[in-house]
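Enquirer: Generate coordinates for the sequence data below:
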Amino acid sequence: MRTHNLGYPRIGGHRELKKVCEQYWSGKTGHKNVLQVGRNIRRENWLMQKNAGIDLVPCNDFSFYDHVLDHSFLFGAIPPRYNSILLNNDKPEIDLYFAMARGYQKDGLDLPAMEMTKWFDTNYHYIVPEFTKDQQFSLFSTKVIDDFYEARELGIVTKTVLIGPVSYLLLGKEKEAGFSRLDLIGRLLPVYVELLTKLTALGADWVQFDEPFLCMDLSNEEQEAFAFTYRELRRSFPRLGIILATYFGSLEANTPLACSLPVNVLHVDLVRGPQQLEGLISELPADRILSLGLVDGRNIWRNDFTRTLATLQHARNTLGTQRIWVAPSCSLLHCPCDLDEEGENSPLPAALLSWLSFAKQKVSEVVTLARLSGEAGQNAAVLAQNAAIALERKQSPLIHKPEVGARVRAITAADARRQSPFPVRRIKQRARLKLPAYPTTTIGSFPQTPEVRRWRAQLKSGVLSAAAYESLIKAEIEKAIRWQEELGLDVLVHGEFERNDMVEYFGEQLEGIAFTANGWVQSYGSRCVKPPVIFGDVSRKMPMTVAWTAFAQSLTPKIVKGMLTGPVTILQWSFVRDDQPRSETCFQLALAIRDEVKDLEEAGIAVIQIDEPALREGLPLRHADWRSYLEWAVTAFRLAASPVADDTQIHTHMCYAEFNDIIESIADMDADVITIETSRSQMDLLDAFANFNYPNEIGPGVYDIHSPRVPAHQEMVDLLKKANAVIPEDQLWVNPDCGLKTRSWEETRNALHEMVEAARYMRS
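Expert: Alright, predicted model coming up:
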């Protein structure tokens, strides 16, 4: 039974890619070193998978920033604003690539970055392609060819992974009216054909086209685009092995379409959509191979071989061994690299370690499943050991706490409602807060310097005492408060210097959650996060933020916001237990945050922000599944936010998501103020709030914190005027797109100075 992998993490086992890119951006290394580190990571990934026994090893799954951006670069879909770099022969090609991802502000140029949004329902962010009516495509980059040749030199004939033509166009945006991006398929396909012609000339036998949109609701136009595209590709390459990869859900109504496409292999996600197997077995033409995504590519729990083999044997008995391949459910991009890197000093409980599987281990699970399918009797010991671990996890006292379950069952509808409706609350809050028009604030975090990160590491290692650490952090908080006062911000923050990550910080203080030492995954570009592992029932041990926030408030007569991460975001940005519904885990988290909200209010904090940037991200791919998710997700937020008095103002924050489809649910959250990311989209996302006539207050981000460029205040004024054209000024706040943790202090000071000036201009 053949095995293959859809993709592998590209950050390197020790985050080598992150480190070298950030060194390059800061001018501490050259572009040749960046390219060399990329070669080293690719080589290590390819050899590991080959040596593990994977039959078809992927290539072109590596990226220096984002695989969707790679395709825009590959096809020459480069927005005209970057022509000044494109035409500069003195700059390496990678500078143009990074400018598209991060913006560019030097050498007399000031170029905004391309828009960024979430990759389906994951916490990975991709760079959104930009299309115009007269868009032309051509092969601009040789990366795909170079990667295939590089692997071949190692003796590995890989399968090239490409985003399918239809999904690539659907991932983008029309930047002008009067056309559909799918109208461009006739111009794009010849470039795919040209690329495949070059690959097959080098000896490529297989190519994988990722078409995750087949797991979404499709219009007639989109269905026709799929049929046309793969008919043309098959006509051009009658003997090339084509793998059509779908993931993150079930094909459902698209099953007949997917099965009719003239490809050799259809890959399906049987972790997210196990129910689709029966329909596929009956619908799949006799000359098609079915690739079964049986190993979870998005979570880190060890595969239960007994359960998985039952599915595998059923498919094998029906279709035959030659028509079945085994693979992970999706690319392993969303998993940490290697469990072996946890080492002896891992903070994970020893029992928990045996329940887990990272990308390297998942590759081995794929190979083991294919072997066990044919030799189960000869591998009884392997099956017995795996079954024993599954049973141990199920029965572990680490997981279940009856008092937590009882508290969730006792939740009432009244627990998720504020005392009064927003118009009543608004009057009381304005009387208490006394803020000017266009009040200014930030999203929460300030730059985490190497010095601050070093203090945290020294505290963990015992080099620094708790008292000494507290003194250092308090001094940093005081500096931040004084600086914000001088700058003229209206609602201050304490800066979050004590926090490693907006989810990790809370997870470390909650029961039922554990952390890895090296479980890093890529969120975007060089941004790597270490998701918590929610393994059991969740509860709060003690206050988590109150002391720091109360200290900051004691330093100033101005308002200091309490900063919390919401239950849905903690859920979405964690590796979540798979033995109970996600909604149950989310309510447990909501109750823990609710306790913290009450304690902050009792400590005199008048404004409390509960960030929910992942609310839209968690939306199921199918419209039919939205209502159920939104009901429990919104209820969880309200449960966390509702125990306070009318004159306590609740904020929430969301970023990098399309809000149009769920604007009613966002209003149902009933936050007094919502701050959102809008600058990369030039306030386009604000249309949803305007068309819906959003009743509460809104802070549209006026500058992009994920780019190093500092916009002038006039640029922010223009965005605020655009916002004011659709939202009344008495509803508008002024703030950045997101937290400032990843920026330098110089960038932060300059940008916030411009932002305050923009707000003052608007008031005048």
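Enquirer: CA atoms for contacts and neighbours, from now on please.
Expert: Fine.
Enquirer: what helix or strand does residue 50 sit in?
Expert: helix 31-52 (DSSP states H and E).
Enquirer: For that helix, which helices and strands make contact with it?
Expert: When contacts are defined as 3 or more Cα pairs under 8 Å, 6 or more residues apart in numbering; DSSP states H and E, helix 31-52 packs onto helix 16-25, helix 359-375.
Enquirer: Second input sequence below; structure requested for side-by-side comparison:
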Amino acid sequence: MIAHNLGYPRIGSHRELKKACEQYWSGKTTFKNLLQVGKNLRQENWLLQKQAGIDLIPSNDFSFYDQVLDMSLMAGAIPERYHDVILNKSNVELDLCFAMARGYQKDGLDITAMEMTKWFDTNYHYIVPEFHKNQSFKLFSTKVIDEFYEAKQLGIITKPVLIGPVSYLLLGKEKEEGFDRIDLIKNLLPVYIDIVKRLDKLDVQWIQFDEPFLALDLSEKEKKAFAQVYNEIRKEIPSVKILLATYFEGLRDNLAIVKSLPVNALHIDLVRDAGQLTPVIGAIPERMMLSLGVVDGRNIWKNDFSKSLTFVEKAKTALGEARVMIAPSCSLLHTPCDLDLETTDTILLPEIKQWMAFAKQKLKEVVTLKKLSLPETKASAQLQLEENIKAIESRRTSSRIHNPTVKQRVAALTDADAKRQSTFTVRKKKQQDALRLPLFPTTTIGSFPQTIEVREWRAKLKKGELTPQAYEQHIKAETEKAIRWQEEIGIDVLVHGEFERNDMVEYFGEQLQGYVFSKNGWVQSYGSRCVKPPIIFGDVSRPNAMTVAWSAFAQSLTRKHMKGMLTGPVTILQWSFVRDDQPRSVTTNQIALAIRDEVVDLEKAGIKIIQIDEPAIREGLPLRKADWNEYLAWAVKAFRIAASGVKDETQIHTHMCYSEFNDIIESIADMDADVITIECSRSQMELLDAFADFNYPNDIGPGVYDIHSPRVPSKDEMVYLMNKARAVIPAEQLWVNPDCGLKTRHWEETRKALIAMVQAARELRTPVAVSR
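Expert: I've put the predicted structure just below:
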């Protein structure tokens, strides 16, 4: 029996990678120092897993930015616009990687970043590969080989991890019409074969090919590609052991493909689909081992050993001990690094902490399950089993989890609670009369740059070095500065900047009952962006107003309309670590009622425009289309519950990013937000086609510049994008705004970009007004 891991967090227990990357980007550290930080993290992770008792330790799971982008570099899938970056001899491979991810605006060059989107149904973002008809590939980066050799020098024979060639192509996007990216498999496959051959010469034993698309709906052509790929790799390199990893869902009908592939082991996710174990056991051939993903790689709850052992025993009985592997359900990239860092001075309560396991602890769970499954080591792990049983029972019976009042309120919900008073057509006329906004009204998505000073004030407040009163005065002054500046440049609908907020979910979780927090529970969202998801452990309710005081204060400073800024119930759910002892729909309705109460109180405080952000609506979609309708029904209803307690004159906005809307556009319309703002700039307004084809009835704000890049777009560029939007959406429905919140940007670039944005809107109004 083998205990192995699919991937480990790369940010470092103290976010060392984030800090090193950002210092390098700002010129505060050298390239050499950045490389050393990466090397230190890789080696620490390998040694940690070795000491934990993991038999097969992954390599090439480390990345300075994103693992999909690394694969694009490996395969030489580098868009032509970056070739000047390559030719600049001062640039190295890693600088090219950063340019592709973040854009490039120096050395006389002005190059846009590649598109970014969500990694399946997680909150991790990857850089989308760009493909062209008849595209050729060639080995450009040998990172996977270099890191295998690096570990070998430490005396550790790792299991290199590669995104499988079929999934890599399916993760990308065709940048021209007239071809299917899966047809590029014949051009791509030689690069993979070259890599595997090179690894084989270094005495690699196992290679892990991640093929998560095997858990999705596939076309016949895509199914055939899997057979083509793995038969060819096996033919060229017969000695290497291949572990085919699937995760995030069950194989279902794709089991028929997998059982015929010439691979040595198959990994399945039993956290997401425990029911697939029986059919998989009955289908795989004798030559194939089975890896059981029983430890949750996406949540922070302690594994239930008794439950997991039933899966292991079932597999052992059917397949034999030698053919069973034990692992997390997926890469541990999605979990925080180390629960041991949550000491007595953190926010976690000891009772609740005992119910949890972070990445380091999950490694121990995998190893303990292996020990408990083997006769010769079972006795030595008996104490861990008894402690685990006590912790699981403690959580099940804890009085902290259940709130009868909350449960009763959710049970009493009716369809009427999810409907506005009037249709959008009626509401729009009333809102036009009440708000008096111009054509192409300008606004931002909510947050403004959180400067070093703002972060220092928050840190000093937590340490007791700044009184709450002094902190509040600092934040009020910063808020007033932001409002005066917005008035000065002429933005139509203002925001207060959210300087009092740490994170768009954590801020609300801190004020809701049913939540707890970690101090060091950071996970990577994209690049150097890390988030610290709050933890929903029990029934959720709102004991007090959360944003009303700050919104009312901001509105008191200006005659212009001030948006109230809230995070929506589905996003709060998706971007938290969620309790797993009740349906997610029930937890979402609890959150929706809490947000509804806040919306009503904002309206009472004189806020006439309220934004309820739902960037995670599409992210929450089940991976199989057959399961979509059930999810969309409760997700859309939860948003409407949150938004429907106000008068017609109150304008409800929502914001979404990194979403392909074509296949769920009807559900987006069903949300019935008065205004939706969406990410559009990286895709050059392509996302608007879905709204145009559907004849979307409500108002839309397509983002005109990419806030995830330091690049500052020109006014003409924004006008160009909005003219593309006008070609498919009536001008009367359009707003002008950035792609997303500006919290992670710097003020210098923000000022330039927003001034250009306002100028663009003014230029747009004149010809429209004349034509009308």
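Enquirer: Quick check: next helix or strand after the helix holding residue 50 of structure 1?
Expert: The helix or strand immediately downstream of helix 31-52 of structure 1 is strand 58-59, counting by DSSP H and E.
Enquirer: By how much does that following strand deviate from structure 2 on average?
Expert: Strand 58-59 of structure 1 differs from its equivalent in structure 2 by a mean of 0.2 Å after superposition (mean Cα distance after the TM-score superposition for structure 1).
Enquirer: Any chance you could list what contacts that strand?
Expert: Contacts with strand 58-59 of structure 1, where a contact means Cα atoms under 8 Å, 6 or more residues apart in numbering, come from 4-8, 46, 147-148, 151, 158-161.
Enquirer: Quickly find the element holding the residue nearest the centre of structure 2.
Expert: Nearest to the geometric centre of structure 2 sits residue 123, at 1.6 Å (Cα atoms, centre = their mean). Per DSSP H and E: residue 123 of structure 2 is located in neither a helix nor a strand.
Enquirer: Does it touch residue 619 like I think?
Expert: Yes. The pair residue 123 of structure 2 and residue 619 qualifies as a contact (Cα atoms under 8 Å) at a distance of 7.4 Å.
Enquirer: got any residues that touch both of the two?
Expert: Common neighbours of residue 123 of structure 2 and residue 619 (Cα under 8 Å, 6+ apart) are residue 574.
Enquirer: which parts of the helix holding residue 50 of structure 1 are buried?
Expert: 31, 34, 37-39, 41-42, 45-47, 49-50, 52 (16 or more other Cα atoms under 10 Å).
Enquirer: Let me have these in a markdown table, extended by distance to residue 184 of structure 1.
Expert: Putting these into a markdown table (distance: Cα to Cα, whole Å) gives the following:
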| residue | distance to residue 184 of structure 1 |
| --- | --- |
| 31 | 34 |
| 34 | 34 |
| 37 | 36 |
| 38 | 32 |
| 39 | 33 |
| 41 | 35 |
| 42 | 32 |
| 45 | 35 |
| 46 | 34 |
| 47 | 38 |
| 49 | 37 |
| 50 | 38 |
| 52 | 41 |
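Enquirer: May I ask which two of the residues you listed are separated the most?
Expert: 31 and 52 (32.1 Å; Cα to Cα).
Enquirer: ok, which stretches of the stretch 451-600 of structure 1 are strands?
Expert: Here the stretch 451-600 of structure 1 has its strands, by DSSP state E, counting those that start in this stretch, at 491-492, 510-514, 521-524, 527-529, 533-540, 559-565, 575-576.
Enquirer: In structure 2, what stretch matches the longest one?
Expert: When structure 2 is aligned by TM-score structural alignment, the counterpart of strand 533-540 of structure 1 is residues 535-542.
Enquirer: Burial check on residue 190 of structure 2, number of neighbours?
Expert: Here the count is done by other Cα atoms under 10 Å, and residue 190 of structure 2 has 18 residues near it.
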